[in-house]
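Engineer: Sequence and computational prediction follow.
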Amino acid sequence: MDNNKSKNITWHQSGINKFDRQKQLGHKSVMIWFTGLSGSGKSTVANALQQELYKRGISVYLLDGDNLRHGLNNNLSFSAEDRKESVRRTAEVGKLLVDAGVVTLAALISPFEEDRRIARTLYEVNEFVEVYVKCTLQECEKRDPKGLYAKARKGEIRQFTGIDQPYEVPKNPEIIIDTDTLAVDESVEIIINFLFNKLRLMDI
């Protein structure tokens, strides 16, 4: 038990709820959580999806793991404990955005199954869509867009996922995108079809 938590805090109920906001915006709100190795294409696909949803008049926002480390998560390392906290903070911010009626995208490695499972519990049924951006370690190293794998292999970066820290493949993701073989637009189309045809995003 955290003894630093105040016992004098109560939840203040808003006069406007999530469904009021969704109705005003004209669509449901969900969290689309992209997970995968560094270099797998999470941010690239998420950003392309964001642009496509925006074109369709959807209120959307992208929470990118690297960008969050410039502000919200700038005091966190890449240890397993701090990665857990990074996922927790991102999920909590995402929950607020979903409550605001916004389709929210989160793109971060989030290597541990348990952390992703806990993130999911913050959301209601059908509000959390896990997208496993599948890509072999060999292909990710080949791409190495930020030069991080090369540094990790030289020992210049510690606790790097896929090299000296494990990545736990999602057990039951809603969507799997194999970026070894799929182009960005093909990946986006798969997610779009899921959102509009299975989740029926516009049925509000």
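Structural biologist: Thanks, I have the structure now. Only a predicted model underlies this, so the values are computations on that prediction, with no experimental measurement involved. Numbering: from 1, shown residues only.

Engineer: CA atoms for contacts and neighbours, from now on please.
Structural biologist: Will do.

Engineer: For the longest helix seen in the chain, which helices and strands make contact with it?
Structural biologist: The helix spanning the most residues in the chain, taking DSSP state H as the definition, is helix 80-99. With contacts defined as 3 or more Cα pairs under 8 Å, 6 or more residues apart in numbering; DSSP states H and E, helix 80-99 has these neighbours: helix 18-25, strand 31-35, strand 103-107, helix 113-121.

Engineer: And the first one, how far out from the chain middle?
Structural biologist: So the one you mean is helix 18-25. Offset of helix 18-25 from its chain centre (Cα atoms, centre = their mean, to the nearest Å): 22 Å.

Engineer: before we move on, back to that, touching the longest helix of the chain from outside, list them.
Structural biologist: Helix 80-99 has contacts (Cα atoms under 8 Å, 6 or more residues apart in numbering) with 17-18, 21, 29-31, 63, 73, 76-77, 103-106, 110, 115-116, 118-119, 122-123.

Engineer: And the contacts of stretch 118-127?
Structural biologist: Against stretch 118-127 from outside (Cα under 8 Å, 6+ apart): Ser29, Val30, Met31, Val87, Arg88, Ala91, Glu92, Lys95, Phe128, Leu199.

Engineer: Distance of the fifth one relative to Ala119?
Structural biologist: Just to be clear, that refers to Arg88. 6 Å (Cα to Cα, to the nearest Å).

Engineer: So those two - more neighbours on which side?
Structural biologist: Comparing Arg88 with Ala119 by neighbour count (other Cα atoms under 10 Å), the higher total belongs to Ala119, at 21 against 18.

Engineer: The longest helix of the chain to strand 31-35, inter-axis angle?
Structural biologist: 150 degrees (axes from the mean of the first three to the mean of the last three Cα atoms, to 10 degrees).

Engineer: Tell me the buried residues in helix 80-99?
Structural biologist: 80, 83-91, 93-95, 97-99 (16 or more other Cα atoms under 10 Å).

Engineer: next, the one to line up against it:
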Amino acid sequence: MSKATNITWHDVSVKKNDRRAQNGHGSCVLWFTGLSGSGKSTIANAVSSELFKQGINEYVLDGDNIRHGLNRDLGFSEDDRTENIRRIGEVAKLFVDSGKIVTTAFISPFHNDRDEVRSLFEAGEFIEVFVDCPIETCEDRDPKQLYAKARRGEIKDFTGIDSPYEIPQNPEIVIQSQLLTVEEAVQQIFGYLREHFII
């Protein structure tokens, strides 16, 4: 619910489909979700790099990077996580409207939050990519030493340790990152994008 009053939506002269036609490809959000250390950011950036090489308009929204700026006022309570995802959903929608393929890498642990973001988009524009990786593997990788800190009690409400991760029920794509190379994961995603005529 908006707190603002006396505002009116202003229609723009250049529409989403105009930008898609000029670009020669569709636009969508690839919403990467999974535990910390599952490979979300690595795969999202690899997809973005390959899109760029092919001349496709793209952008990456990464969880940590967004918390350095737009969402630096948010912590990791359940309410703050929900607001974090809400804001990112709105930003992702702007990128899709601009004709880009935007990849987002956020743990986004709760069903309701992901469903709320999905509801912002037209059919086929929100592609949920579940990076499925056992927590044991994520802990073994632990590139930021976050699991170790959480186990020592230095980080509270850490997803997978003392805060839940709700596994996606019907994701468009499942990447089993402990079984695939990054290149294989990228090819799986590109296969989906081609099959659905986005690229």
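Structural biologist: Great, that's in hand. What you see is a predicted model; the values in this text were computed from it and never measured.

Engineer: on average, how far is the longest helix of the first structure from the matching bit in the second structure?
Structural biologist: Following superposition, helix 80-99 of the first structure is found to deviate from the second structure by 0.5 Å on average (mean Cα distance after the TM-score superposition for the first structure).

Engineer: State the span of the second structure onto which that helix is aligned.
Structural biologist: Mapping helix 80-99 of the first structure onto the second structure (TM-score structural alignment) gives residues 78-97.

Engineer: which stretches of the second structure form strands?
Structural biologist: 28-33, 58-62, 101-105, 126-132, 173-176 (DSSP state E).

Engineer: which residues touch the third one?
Structural biologist: Think strand 101-105 of the second structure. So strand 101-105 of the second structure is contacted by 26-33, 40-41, 44-45, 47-48, 56-63, 92, 95-96 (Cα under 8 Å, 6+ apart).

Engineer: mean shift of that strand relative to the first structure?
Structural biologist: Superposed on the first structure, strand 101-105 of the second structure shows a mean distance to its aligned partners of 0.5 Å (mean Cα distance after the TM-score superposition for the first structure).

Engineer: With the last one instead?
Structural biologist: Following the fit onto the first structure, the mean deviation recorded for strand 173-176 of the second structure is 0.3 Å by mean Cα distance after the TM-score superposition for the first structure.

Engineer: so where is that strand in the first structure?
Structural biologist: Against the first structure, strand 173-176 of the second structure falls on residues 175-178 (TM-score structural alignment).

Engineer: Kindly report the same for the second one.
Structural biologist: Under TM-score structural alignment, the match for strand 58-62 of the second structure in the first structure covers residues 60-64.

Engineer: follow-up on the earlier one: kindly supply the PyMOL command isolating those of the contacts of helix 80-99 of the first structure that are buried.
Structural biologist: This is how PyMOL selects the buried members of those, with burial counted by 16+ other Cα under 10 Å:
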select buried, resi 18+21+29+30+31+63+73+103+104+105+106+110+115+116+119+123
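
Engineer: and Asn17 of the second structure, how many neighbours?
Structural biologist: Other residues within reach of Asn17 of the second structure, judged by other Cα under 10 Å, total 15.

Engineer: Contact partners for it?
Structural biologist: Contacts of Asn17 of the second structure (Cα under 8 Å, 6+ apart): Gly99.

Engineer: That one -> the first structure?
Structural biologist: Alignment note: Asn17 of the second structure maps to Phe19 in the first structure; criterion TM-score structural alignment.

Engineer: Figure out which of the strands of the second structure is closest to Asp142 of the second structure.
Structural biologist: Between Asp142 of the second structure and those, the tightest spacing by Cα to Cα is seen for strand 126-132, at 15.4 Å.

Engineer: Now do the closest one: which elements does it pack against?
Structural biologist: Right, strand 126-132 of the second structure is packed against strand 28-33, strand 173-176 by 3+ Cα pairs under 8 Å, 6+ apart.

Engineer: Would you point to the one among these that's packed deepest?
Structural biologist: Among these, ranked by average contacts under mean count of other Cα atoms under 10 Å, first place goes to strand 28-33 (a mean of 26).

Engineer: Tell me what angle that strand forms with helix 111-118.
Structural biologist: Orientation of strand 28-33 of the second structure against helix 111-118 (the same axes, to 10 degrees) gives an angle of 170 degrees.

Engineer: so what's Gly65 of the first structure closest to, chain neighbours aside?
Structural biologist: Leu108 (4.5 Å; Cα to Cα, 6 or more residues apart in numbering).

Engineer: In contact with the corresponding residue of the second structure for the one you found, which residues are there?
Structural biologist: In the second structure, Leu108 of the first structure lines up with Phe106, judged by TM-score structural alignment. With contact set as Cα under 8 Å, 6+ apart, Phe106 of the second structure has these partners: Trp31, Phe32, Thr33, Gly34, Lys40, Asp62, Gly63.
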